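Visitor: need a structure here:
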Amino acid sequence: MYWVTPRHLAGDDGVLAERIGDTLTDLGWRMWPTSRSTLLYVSPDGLRGAEWILAAYPFELGGLPVAWQLSARPYPASALTEWNAYFTAGVPHEALTDFLLALDASETPDAGLENAESVLTALGTRGWLRDMDRPRTTATDPGFSTNVSLEMLPPLIHDADPRDDLLGWQAWAEPVLGAPYLWCASFSASAPHELVAAFASSLAAPGPVPRRTLPEGAKDRLTVVRRG
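Guide: So this is what the prediction gives:
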């Protein structure tokens, strides 16, 4: 067992499905398998959903398969979701867990677009740096390996707003410039900023995290605080 920093480069330890599934079960979300070999979880009030979709391999972000899709809808019977968030394999499960806890606790999971600044404020509090050219939309970690940015949405990111010129929060880790991404995350345009801020704050948390295996592409960027 290793205890390593920084969290945003620590990977998912190969247990992203299990850790998030356990969190959802502890929160009382119901789960059942689908015909696409995915696992669908729904909150008790029917307003929030999470689906492990890696087996279906629906599409990629940054060349990586999407593993989890999270969503919210305005009322349980709605066939359409208000927003969606997508996370590839490799994303630190601690950050996704904190996003889920914030989503589960939100009284209005389908709303919250008033304060985009909260995302960058959360990162700044953790010591991340605002981009000099885009200080109102982009921040990076002090090691310049991970970014959180308000960007044009990539293809296949679904949102209740059908316009094609929308911006949404995107996050990605690139331990070595030009090398494959370690993980990517994409939040559709209507995803509440306060929930994205919860993910960002957790992603940038300074404390060490336990890992049994270290991601190959990031080993040289990690600091092993202790073993055992």
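Visitor: Going by C-alpha atoms from here, please, whenever you check contacts or count neighbours.
Guide: OK.
Visitor: Give me the next element, helix or strand, following the longest strand along the chain.
Guide: In the chain, assigned by DSSP state E, the strand with the most residues is strand 64-72. Sequence order places strand 83-88 as the next helix or strand after strand 64-72, per DSSP states H and E.
Visitor: Give me the helices and strands touching that following strand, please.
Guide: Applying 3 or more CA pairs under 8 Å, 6 or more residues apart in numbering; DSSP states H and E, one finds that strand 83-88 contacts strand 64-72, strand 183-187.
Visitor: which stretch among the ones you listed comes nearest Tyr2?
Guide: strand 183-187 (20.0 Å; CA to CA).
Visitor: Outside of that closest one itself, list whatever touches it.
Guide: Here strand 183-187 makes contact (CA atoms under 8 Å, 6 or more residues apart in numbering) with 11, 61-62, 64, 83-91, 153, 157, 168-174, 196.
Visitor: What of stretch 190-207?
Guide: Counting by CA under 8 Å, 6+ apart, 5-8, 82-85, 92, 94-96, 98-99, 102-103, 109-116, 118-120, 122-123, 126, 128, 141, 148, 159-161, 168-169, 187 sit against stretch 190-207.
Visitor: separation between Glu117 and Gly28?
Guide: Glu117 is 32 Å from Gly28, where distance means CA to CA, to the nearest Å.
Visitor: Give me the subset of the contacts of stretch 190-207 lying in strands.
Guide: The strands, defined by DSSP E, take in Thr5, Trp83, Asn84, Ala85, Val148, Gly168, Trp169, Phe187 from the contacts of stretch 190-207.
Visitor: neighbour-wise, which of the residues you listed leads?
Guide: When neighbours are counted by other CA atoms under 10 Å, Phe187 leads those with 30 neighbours.
Visitor: Name the nearest residue to it, ignoring sequence neighbours.
Guide: Spatial nearest neighbour of Phe187, excluding adjacent residues (CA to CA, 6 or more residues apart in numbering): Ala85 at 4.3 Å.
Visitor: who touches the one you found in this structure?
Guide: Listed by CA under 8 Å, 6+ apart, the contact partners of Ala85 are Gln69, Leu70, Ser71, Ala185, Ser186, Phe187, Ser188, Ala191.
Visitor: re earlier: go through the helices and strands packed on strand 83-88 and pick out the most buried.
Guide: Neighbour counts (mean count of other CA atoms under 10 Å) averaged over each of the helices and strands packed on strand 83-88 peak at strand 183-187, with a mean of 26.
Visitor: One more sequence to fold, the one below, so I can look at both together:
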Amino acid sequence: MEAPLYPDFPLDPSTPRGGQPAFWVGPRHLAGDDGRLYDAVADTLSGLGWTSLTIVRGRHEPDEEPEDRQVLRSTVLHISPDTLRWAQWSLADEPFHLGELPIAWQISARAETSSPLAQWSAYFTLDVPGEAVSDFLVALDARDQLAMPLVGPELVLDAVAAHGWLRDIDLSQEAATDPTFTSHLSLGEVPPLIQDADPRALTTGADEAGPAGWQAWAEPALGAPCLWAGLLRRKRPARPRGRLRRLP
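Guide: The predicted model follows:
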């Protein structure tokens, strides 16, 4: 499926004013979330039998009418029946950013109910197509083993290479891009706020590499803002080899 994209970046810069506008045209993963990212994912989770909880924090003054109540924060949390998986719509709270875009969905999993900490988490910004996040959650819901031993990046890179992606010449063991050079995948140090409630992230020294994770993003033109970004964070800190590539 293809859709017009980024009319501000025409394929032919010489297109005269008032002429037929030119568009970047790309596959579905460059077409956005259709403004239904929450609805599309929430419908999938409801079909899987996940429980939805809405938490509202606000301020209520004496003699204040209900319609005048000030809502400070609201969170929608979806929990799997075995409570080992959960997904939080965090855009309505105080969002932090990935690739200069607000994170909308945070998805986490743990191996045992006795542990309050997530074994790993994934983060998705706005404009990630809803079906991509839904497919990720359907696969997560079907898995029996949620915590797997850490393996090298070859498994991930081999998987994307099988779909035609190209390994980075300088970072062949850490990064890849799709054949159109609009979508990118890289293993490196994650942004500072991605901690997953792991206190060890707060004790990383200035000369030590912080937690590592896979980052993916779409950049339709050189220097253009990211359309969307995603991150899968590994709980245990790791020291990636070579240079680290951060999101723009």
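Visitor: that older thread, what does the residue nearest to Phe187 of structure 1 correspond to in structure 2?
Guide: The alignment partner of Ala85 of structure 1 in structure 2, by TM-score structural alignment, is Ala122.
Visitor: Can you tell me how far that match is from Leu53 of structure 2?
Guide: Ala122 of structure 2 is 20 Å from Leu53 of structure 2, by CA to CA.
Visitor: just Ile194 of structure 2 next, same as before
Guide: Between Ile194 of structure 2 and Leu53 of structure 2 the computed distance is 23 Å (CA to CA).
Visitor: now Leu166 of structure 2
Guide: Separation of Leu166 of structure 2 from Leu53 of structure 2 (CA to CA) stands at 42 Å.
Visitor: Compare the two (neighbour count), which wins?
Guide: Higher neighbour count among Leu166 of structure 2 and Leu53: Leu166, with 19 against 12, using other CA under 10 Å.
Visitor: who's in contact with the more buried one?
Guide: By CA under 8 Å, 6+ apart, the neighbours of Leu166 of structure 2 are Ala176, Thr177, Asp178, Pro179.
Visitor: Which of the three states applies to Gln88 of structure 2?
Guide: At Gln88 of structure 2, secondary structure determined by DSSP: H, G, I helix; E, B strand; the rest coil is strand.
Visitor: quick one, helices of structure 1?
Guide: For structure 1, applying DSSP state H gives helices covering 16-26, 93-105, 117-125, 193-203.
Visitor: picking up where we left off before, across to structure 1, which of the contacts of Leu166 of structure 2 hold up?
Guide: Checked against structure 1 using both residues aligned by TM-score structural alignment, their matches' CA atoms under 8 Å, the contacts of Leu166 of structure 2 keep these contacts: Ala176, Thr177, Asp178, Pro179.
Visitor: can you redo these as CSV with neighbour count?
Guide: Below are the kept ones among the contacts of Leu166 of structure 2 laid out as CSV (neighbours: other CA atoms under 10 Å):
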residue, neighbour count
Ala176, 25
Thr177, 22
Asp178, 17
Pro179, 12
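Visitor: would you list those residues in JSON lines and tack on distance to His78 of structure 2?
Guide: Formatted as JSON lines, the kept ones among the contacts of Leu166 of structure 2 follow (distance: CA to CA, whole Å):
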{"residue": "Ala176", "distance to His78 of structure 2": "32"}
{"residue": "Thr177", "distance to His78 of structure 2": "32"}
{"residue": "Asp178", "distance to His78 of structure 2": "32"}
{"residue": "Pro179", "distance to His78 of structure 2": "36"}
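Visitor: now, the most widely separated pair of those?
Guide: Among the kept ones among the contacts of Leu166 of structure 2, Ala176 and Pro179 lie farthest apart (CA to CA), at 9.6 Å.
Visitor: contacting residues around Arg85 of structure 2?
Guide: Residues in contact with Arg85 of structure 2 (CA under 8 Å, 6+ apart) are Ile79, Ile107, Ser108, Ala109, Arg110, Asp141.
Visitor: Specify which member of those is nearest to Pro4 of structure 2.
Guide: So of those, ranked by how close each gets to Pro4 of structure 2 (CA to CA), first place is Ile107, at 29.8 Å.
Visitor: which non-adjacent residue is nearest that closest one?
Guide: Using CA to CA, 6+ apart and skipping the chain neighbours, the partner closest in space to Ile107 of structure 2 is Ala87 (4.3 Å).
Visitor: I'd like to know how many residues surround the alignment partner in structure 1 of the one you found.
Guide: Matched across to structure 1, Ala87 of structure 2 falls on Ala50, judged by TM-score structural alignment. The tally of other residues near Ala50 of structure 1 (other CA under 10 Å) stands at 24.
Visitor: these two touch, right, Ala50 of structure 1 and Ala67?
Guide: No. Look at Ala50 of structure 1 against Ala67 with CA atoms under 8 Å: they stay out of range, at 10.5 Å.
Visitor: From Arg30 of structure 1, how far out is Pro44 of structure 1?
Guide: Applying CA to CA, the value for Pro44 of structure 1 to Arg30 of structure 1 is 7 Å.
Visitor: ugh, wrong one, I meant Thr88 of structure 1
Guide: Between Thr88 of structure 1 and Arg30 of structure 1 the distance is 22 Å, computed by CA to CA.
Visitor: So for those two, which sits in the more crowded spot?
Guide: A side-by-side neighbour count of Thr88 of structure 1 and Arg30, using other CA under 10 Å, places Thr88 first with 27 against 14.
Visitor: Look up how far Pro44 of structure 1 lies from the nearest residue to that one once chain neighbours are set aside.
Guide: Spatial nearest neighbour of Thr88 of structure 1, excluding adjacent residues (CA to CA, 6+ apart): Val66 at 4.1 Å. Applying CA to CA, the value for Val66 of structure 1 to Pro44 of structure 1 is 25 Å.
Visitor: which one of the kept ones among the contacts of Leu166 of structure 2 is nearest Ala42 of structure 2?
Guide: Closest to Ala42 of structure 2 out of these is Asp178 (29.1 Å), distances taken as CA to CA.
Visitor: The closest one maps to what in structure 1?
Guide: Mapped onto structure 1 by TM-score structural alignment, Asp178 of structure 2 lines up with Asp141.
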